[in-house]
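K.L.:
Got a predicted structure here, sequence first:
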Amino acid sequence: MSDKDSLHKIITEGYNPKGDSIIMGAAMLNGETLTGAHVKIPLKTMNRHGLIAGATGTGKTKTLQIIAEQLSQKGIPSLLMDIKGDLSGIAAASDGHPKIDERHEKIGLDYTAHNSPVEIMTISEQEGIRMRATVSEFGPVLLSRILDVTETQAGIISVVFKYCDDNKLPLLDLEDLKKVLQYATGTGKEEFQAEYGRISTSSTGAILRKIIELEQQGADQFFGERSFEVKDLVRRDREGRGYVNVIRLTDIQDRPKLFSTFMLSLLAEIYSTFPEQGDADQPELIMFIDEAHLIFDQASGALLDQIESIVKLIRSKGIGLYFVTQNPTDIPEGVLSQLGLKIQHALRAFTAKDRKAIKLTAQNYPETEFYDTAEVLTSLGIGEALISALDEKGRPSPLAATLLRAPASRMDVLTDRELSDLIADSELTDKYNEEINRESAEEILQEKIEKANEDEIKEKAKVEKAKAKKSSSRRTSTRQNPIIKVLTSASFIRGVMGILGKALK
């Protein structure tokens, strides 16, 4: 049996799940496509997370696209982080092309163009369905990790949350949090000290600077109401297709703090909200995190630990996380070790550092007699990738150099008009784009401060009035009646005594 026939048999048997699956493409050997040797990913193991990596322009985004649209057809919703702004085309069917037909003929698959139901979302100023969260929903622990504060400062944040809970002060946005911190060392200093102990102004000052740093990255637009309900990420249309939720993030590439804040809050909310699923036949939701290095850039050790913990635990909720990045080394080892599906596009060896990275990347894949993995990594073409998946029992499937299928939807973006119409037609737009600014901690404390100032002014006026009255009484008591003054004068007394003396004679 030739190497070609042997590999064909291994791939066909190794990627032949009993349950439902998606098809990535067909295996290749020495540049030749093994028609019909389909590389399939079982839906059962897609909550085991994954990695899509490769150099710029090698087809990572299109790989993400073909996975998301197939999941949609299976009734599985997905969430896509659109950093480059090139994923909205999933909402429109492909126009087709002879090269697409030629590719699918090699793979041994029919090609049918179709769109997917899409929701366009945003956490910034871009047009879309607004995704927000309140400061209270973050909680003191998660917020402290996002702000990267000291242990002492984290304790103060916990006290602030406790004070707001005890006094029924809603913490909705960052202005609320700043106002409470200012109140704690200002007007409310004695109140805080009596109930919770002394709070240092230097510590609250440091926390306020951290909050301002977060605001400068646009977090003031993310914190507030109305809070996004994560159950709206797992909707299906009337045909039973899962929604592809595209979050537009093209304007936050230079704001990694905001991106990691949003991602961590979303993952934490999903984990706390979704029920346990165990080993279900298919995932509840798949999340694709494009330009994944933005999550880990500038992340503190505590924040990385939090992310790693969530990655480990969230799969039991039926959630799969797929990180999309240029190089696997962009992902911390603790997270990388949790990823069951690995799709590796071509890497470029321009420098000694690149060649070293390629050797390290090759070691992440199962050994195979059919491929020199490090060599294949530099020779893959656009729309080709090395794939290592998990079978339905959680075992690594054979390594397969794969000619990937083409997306069934458009490979370019929607026009501005198409995008606006899509957003306007969504039933979620009215729900989340309404501006809500109800009374919260900032307004309540401001009223309290103003009342305290008014009371202080009144008290001062009262004291001044009392002082003035006392002073006036003192002056009155020392001022004698003119008649008494005359009667008690020395000259008057001498005159009276003289008259009495004469009378006695």
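P.N.:
Happy to help now that I have it.
K.L.:
okay, CA-based contacts and neighbour counts for the rest of this
P.N.:
Will do.
K.L.:
Let me see the contact set for Gln193.
P.N.:
Gln193 makes contact with Ile199 under the criterion Cα atoms under 8 Å, 6 or more residues apart in numbering.
K.L.:
and the longest helix for this protein?
P.N.:
Ranked by residue count, the top helix of the chain under DSSP state H comes out as helix 441-478.
K.L.:
in that one, what's buried?
P.N.:
Ala441, Glu442, Glu443, Leu445, Ile449 (16 or more other Cα atoms under 10 Å).
K.L.:
so where does the residue lying closest to the second one once chain neighbours are set aside fall, helix or strand?
P.N.:
So that's Glu442. On the basis of Cα to Cα, 6 or more residues apart in numbering, the spatially nearest residue to Glu442 that is not a chain neighbour turns out to be Asp176, at 4.5 Å. Element membership for Asp176 (DSSP states H and E) is helix 174-184.
K.L.:
structure B:
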Amino acid sequence: MPPETARSAPALPQEALEIASGYAFTGPALDLGALLWDTRCLPDVQIRIPLPMLNRHGLVAGATGTGKTKTLQLIAEQLSAQGVPVFLADIKGDVSGVSVPGVPNERVQERARDVHQEWTPGGCPAEFYALGGMGHGIPVRATVTSFGPVLLSKVLQLNQTQEQSLGLIFHYADHKGLELVDLKDLRAVVAFLTSEEGKQELKGIGGLSTATAGVILRSLAAFEAQGMSPFFGEPEFDTSELMRTASDGRGMVSVLELPGVQDKPQLFSTFLMWLLADLFHDLPEVGDADKPKLVFFFDEAHLLFNGASRAFLDSLTQTVRLIRSKGVGVFFVTQTPKDVPGDVLAQLGNRVQHALRAFTPDDQKALKATVKTFPNSPYDLEEVLTGLGTGEAVVTVLSEKGAPTPVALTRLRAPQSLMGPVDADSLDQAVRSSPLYGRYAEAVDRESAYEKLAAAEAVAAAAPVPRKGAPPREAPPREAPPKEAPSRGRPKEEASVVEQVVGSGLFKSLARSVGTQIGREITRSLFGTARRRR
């Protein structure tokens, strides 16, 4: 090296050399950016995440406007290029640009020069979805049976007692073959189980109080009044669609559009959890693999944890812990690590922390708590985290051996796709040209619990009931029934209505041909989610 070059590139201090060695991976990895040291960007020291470690989960955190969304986009592009499918929740409506090439400008070119990035515009293969069709994307629906009582209780904001009662209702419906496809099915089952006829059905497994049933029905009515009905129904979305790759081998980026339900945070955060729980329910164990089968970004993660019951958090923690062995990586995206419960945070091995604010006592408390979650480092992290610019972050990941890497102040690369939304016409065209559009676009309302209970009620209503004061009908003499089966000797008109309904041919057939089959096939996951085997 010529003397003048050596003078212009002073030797790195020992601390920076140690950081550099911590990110010198030999296998495939994602490039996040270049090390920042003493106000200088060191492009020869690249900060990276080993590809096999992406299923060890992660956290992307930072205050509003610090660049979290662009970080997601940067990671998603590289995962797609490596053949890994990605799921992104588009909360603000600005992630759709991942599907089209970016637009070069001076800021992008300057960033690329700083970090020695060979920036070329490029988009990813993408599918666009919308909850219940509320938006431009392909409708994503779940049946009530599949969604399960635990997640539905969180959406309806039920307490623990009410959640347990809802679980009892689902248990009954599962075993009687009463499929809960939409909300009217659930209402019908609740109404039946609180009727004089239906109360007998739950005596052996604990009853359903009228007061609790009333709360559940009122919560359902309020939920529907807010326009929530379209999210539950058929055709139910098959979460295996999220695991697809494009014809050129790149991973599909699935973008769930959520601006239309921004004012319903409990709904969309719980629906994201259903997607994750359903994947967990279906995927086989794969152990440690060369690359993840899917990386799932869980945006606005704090909404999932707010007001969550202990049982809910325990199930979530266990799901996150176990889904790693099924090849799925989960990144929680929120403002501070404090938003994530400690048991979950402990499982997030990869961390990208953008700037934090410290304007209030609560901000300062959150800042100190965030610093304590990082490994020891040569940085004064309280000072660093409040001084980061947009597109800069503090990073620590898991090395190829699974050990935490040194904390690295990083200037992040620029995404190569469009950093903003695509126009509505282009989005609609992309959705309608998708092979999935014809499969999910139109809602279907087939026979399920509501229709079956209505039919059984009609059977009961048609049964003759003796008029008060009417003389008993004459019947031909017959032998007394054996003592072990006295009920067989009772006239049909003296049977209770519940026996007419539940004992009718329709219900017996239902219990034999449908109920038994579905009862055997329904196995609920940690979150109580379920679906028939595919």
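P.N.:
Noted; the coordinates are in hand. Please read these numbers as outputs of a predicted model, since none were measured by experiment.
K.L.:
what TM-score do we get after superposing?
P.N.:
Here the superposed chains carry a TM-score of 0.86, computed using TM-score structural alignment, normalised by the length of structure 1; 465 aligned residues with a Cα RMSD of 2.5 Å.
K.L.:
Make TSV out of the buried residues of helix 441-478 of structure 1 and add distance to Leu142 of structure 1.
P.N.:
Putting those into TSV (distance: Cα to Cα, whole Å) gives the following:
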residue	distance to Leu142 of structure 1
Ala441	20
Glu442	21
Glu443	25
Leu445	24
Ile449	29
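K.L.:
Quickly name whichever of those residues is closest to Ser309 of structure 1.
P.N.:
Sorting the buried residues of helix 441-478 of structure 1 by distance to Ser309 of structure 1 puts Ala441 at the head of the list, at 31.9 Å, by Cα to Cα.
K.L.:
got the contact list for the corresponding residue of structure 2 for that closest one?
P.N.:
With the correspondence set by TM-score structural alignment, Ala441 of structure 1 lines up against Ala449 in structure 2. Contacts of Ala449 of structure 2 were listed using Cα under 8 Å, 6+ apart, and they are Leu178, Glu179, Leu180, Val181, Asp185, Leu186, Ala188, Val189.
K.L.:
The residue nearest to Glu442 of structure 1: how many residues sit nearby?
P.N.:
Residue neighbour count, defined by other Cα atoms under 10 Å, stands at 20 for Asp176 of structure 1.
K.L.:
Quick one: map it onto structure 2.
P.N.:
Superposed on structure 2 with TM-score structural alignment, Asp176 of structure 1 falls opposite Asp185.
K.L.:
how much space is there between its match and Ser417 of structure 2?
P.N.:
In this view, Asp185 of structure 2 and Ser417 of structure 2 are 44 Å apart by Cα to Cα, to the nearest Å.
K.L.:
Please apply the same query to Ala34 of structure 2.
P.N.:
As for Ala34 of structure 2, its distance to Ser417 of structure 2 is 20 Å (criterion: Cα to Cα).
K.L.:
for Pro50 of structure 2, same thing?
P.N.:
On the measure of Cα to Cα, Pro50 of structure 2 and Ser417 of structure 2 end up 22 Å apart.
K.L.:
which residues does the counterpart of Val160 of structure 1 in structure 2 contact?
P.N.:
Val160 of structure 1 maps onto Ile169 in structure 2 when the alignment is built from TM-score structural alignment. The neighbours of Ile169 of structure 2, taking Cα under 8 Å, 6+ apart as the test, are Val189, Val190.
K.L.:
now the helix or strand hosting Ile169 of structure 2, how far from the chain's geometric center?
P.N.:
Of the helices and strands defined by DSSP H and E, Ile169 of structure 2 is found in helix 160-176. Computed by Cα atoms, centre = their mean, to the nearest Å, the separation of helix 160-176 of structure 2 from the middle of its chain amounts to 22 Å.
K.L.:
between it and helix 449-462, what angle do the directions make?
P.N.:
70 degrees (axes from the mean of the first three to the mean of the last three Cα atoms, to 10 degrees).
K.L.:
buried stuff in helix 160-176 of structure 2?
P.N.:
Of the residues in helix 160-176 of structure 2, those buried by neighbour count under the rule 16+ other Cα under 10 Å are 162-176.
K.L.:
just stretch 399-414 of structure 1 next, same as before
P.N.:
Within stretch 399-414 of structure 1, the residues that qualify as buried are 399-411, 413-414, counting by 16+ other Cα under 10 Å.
K.L.:
still on that earlier bit, measure the mean distance from the helix holding Ile169 of structure 2 to structure 1 post-superposition.
P.N.:
Superposed on structure 1, helix 160-176 of structure 2 shows a mean distance to its aligned partners of 4.1 Å (mean Cα distance after the TM-score superposition for structure 1).
K.L.:
ok so, going back, which non-adjacent residue is nearest the match of Ala441 of structure 1?
P.N.:
Across the structure, with Cα to Cα, 6+ apart as the measure, the residue nearest Ala449 of structure 2 apart from its sequence neighbours is Leu178 (4.6 Å).
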